[in-house]
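Student: Here is my input, please return the structure:
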Amino acid sequence: MSPVSIRPPGAATLMHVAIFCPDVDESIRFYREALGFSRTYEWTKTYTGTGKTVYSGRGVYIELEGQTYLELFPGGVPGQDSSAGPVHHIGLAVSSVDESYERCLAAGAQPFGFDDWSGEPTTVTINGDPEMLVRVAFVRGPAGELVELYEQYSPVIATER
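Tutor: Below is the predicted model:
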């Protein structure tokens, strides 16, 4: 019997973002304490149907909700500029940017800013069509990863044109 996908056909959804971590257990602790992730699945080997090993080593999925995960692997350099790699940041929708930001800092994250903005919670308008009003903040996680905390105030802002 052939495997059957658990996802229906159609648009893609975010399943996971992979992070190489100097300390996987520290990253698990941070994401559980600060942002409510849960540890759900751990493995030490990935192989094909013919038995060929394609990955040998520790891997951990921690779930945010609804089958959205961070995939953590050993490796990486603490504080390394994650924008230098192919993944710029992890965007996480939260119910309160301010509360989540404080929890992140209390759990060991560092603030991260751009240009003349410190990265602390701030409200911004995204000037798409239509515009959106959101509150955002950025922090560095324990593996040096850049995390955006994102709170959407309204689906759209009514604009007069």
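Student: all contacts plus neighbour counts: C-alpha atoms, from now on.
Tutor: Noted.
Student: Please enumerate the helices of the protein.
Tutor: In the chain, the segments counted as helices under DSSP state H are 24-35, 97-106.
Student: List the buried residues for the last one?
Tutor: Right, helix 97-106. For helix 97-106, the neighbour count (16 or more other CA atoms under 10 Å) marks 97-98, 100-101, 103-105 as buried.
Student: Second input sequence below; structure requested for side-by-side comparison:
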Amino acid sequence: MTAPMLNRGLDHVALHCYDLDATVRFYTEALGFRVAQEWSAPDAGVHRCVFLDAGDDRVIELFDAASTPPGGSPTGLVPRRRPTDEERADRAALVHFAIRTDDPVTLFQRAVAAGARPLMEPSVIETSGDVPMILHVGFVHGLDDEVIEFIDRPAVRH
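Tutor: The predicted model follows:
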């Protein structure tokens, strides 16, 4: 009998959203994601949640402001108490999440046009190390203060 595979890769990234409908529009219309499923689980503190298809059976999970998902605010989000960029950066364990693309510039521009705030204009970064890489990356603050990276990079060698 074969032992079960314990780590089958990253499953999802979850965001708590100040305005769920606006965030869904941002990720679908500007960034090309597709709504995969909408659900709720009131007994688990989830008023409204949307799974966005991120490809390869991976999702971005979006919770509405009233929800109290595990790891989120125990009282829901309060829009007037949004953290500053500095407070978020100083306290956040998750630095950013990245969306792989062949065209970081276009995706960056689409995100900004849809309401994201620029953090770092797309640029080329050359790395050193075991396997030097040339990365093309740009960063924005999303509608819910999440930091999104748009990246074109070579495949990681194992």
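Student: how about a markdown table for the helices of the first structure, with distance to Asp129 of the first structure added?
Tutor: Output for these, formatted as a markdown table (distance: least, CA to CA, whole Å):
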| stretch | distance to Asp129 of the first structure |
| --- | --- |
| helix 24-35 | 31 |
| helix 97-106 | 24 |
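Student: Please name the residues that touch the residue most central in space within the first structure.
Tutor: Nearest to the mean C-alpha position of the first structure, counting by CA atoms, centre = their mean, stands Ile90 at 3.6 Å. Residues in contact with Ile90 of the first structure (CA atoms under 8 Å, 6 or more residues apart in numbering) are 17, 145-148.
Student: Looking at those residues, which is nearest Glu131 of the first structure?
Tutor: If you rank those by distance to Glu131 of the first structure using CA to CA, Glu148 comes first, at 19.3 Å.
Student: Go ahead and confirm the closest one touches Val139.
Tutor: Yes: the criterion here is CA atoms under 8 Å, and Glu148 of the first structure meets it with Val139 at 6.8 Å.
Student: Buried only: go through the contacts of Ile90 of the first structure for me.
Tutor: By neighbour count, with 16+ other CA under 10 Å, these hold 145-148 as buried.
Student: Could you point out which of the helices of the first structure sits nearest Tyr153 of the first structure?
Tutor: Of all these, it is helix 97-106 that lies closest to Tyr153 of the first structure, at 10.8 Å by CA to CA.
Student: how much does the closest one stray from the second structure?
Tutor: Superposing on the second structure places helix 97-106 of the first structure at an average distance of 0.9 Å from its equivalents, by mean CA distance after the TM-score superposition for the first structure.
Student: The nearest residue in space to Thr53 of the first structure that is not next to it in sequence and Gly128 of the first structure: what is the separation?
Tutor: Excluding its sequence neighbours, the residue lying closest to Thr53 of the first structure (CA to CA, 6 or more residues apart in numbering) is Tyr47, at 4.1 Å. Distance, Tyr47 of the first structure to Gly128 of the first structure, using CA to CA, to the nearest Å: 43 Å.
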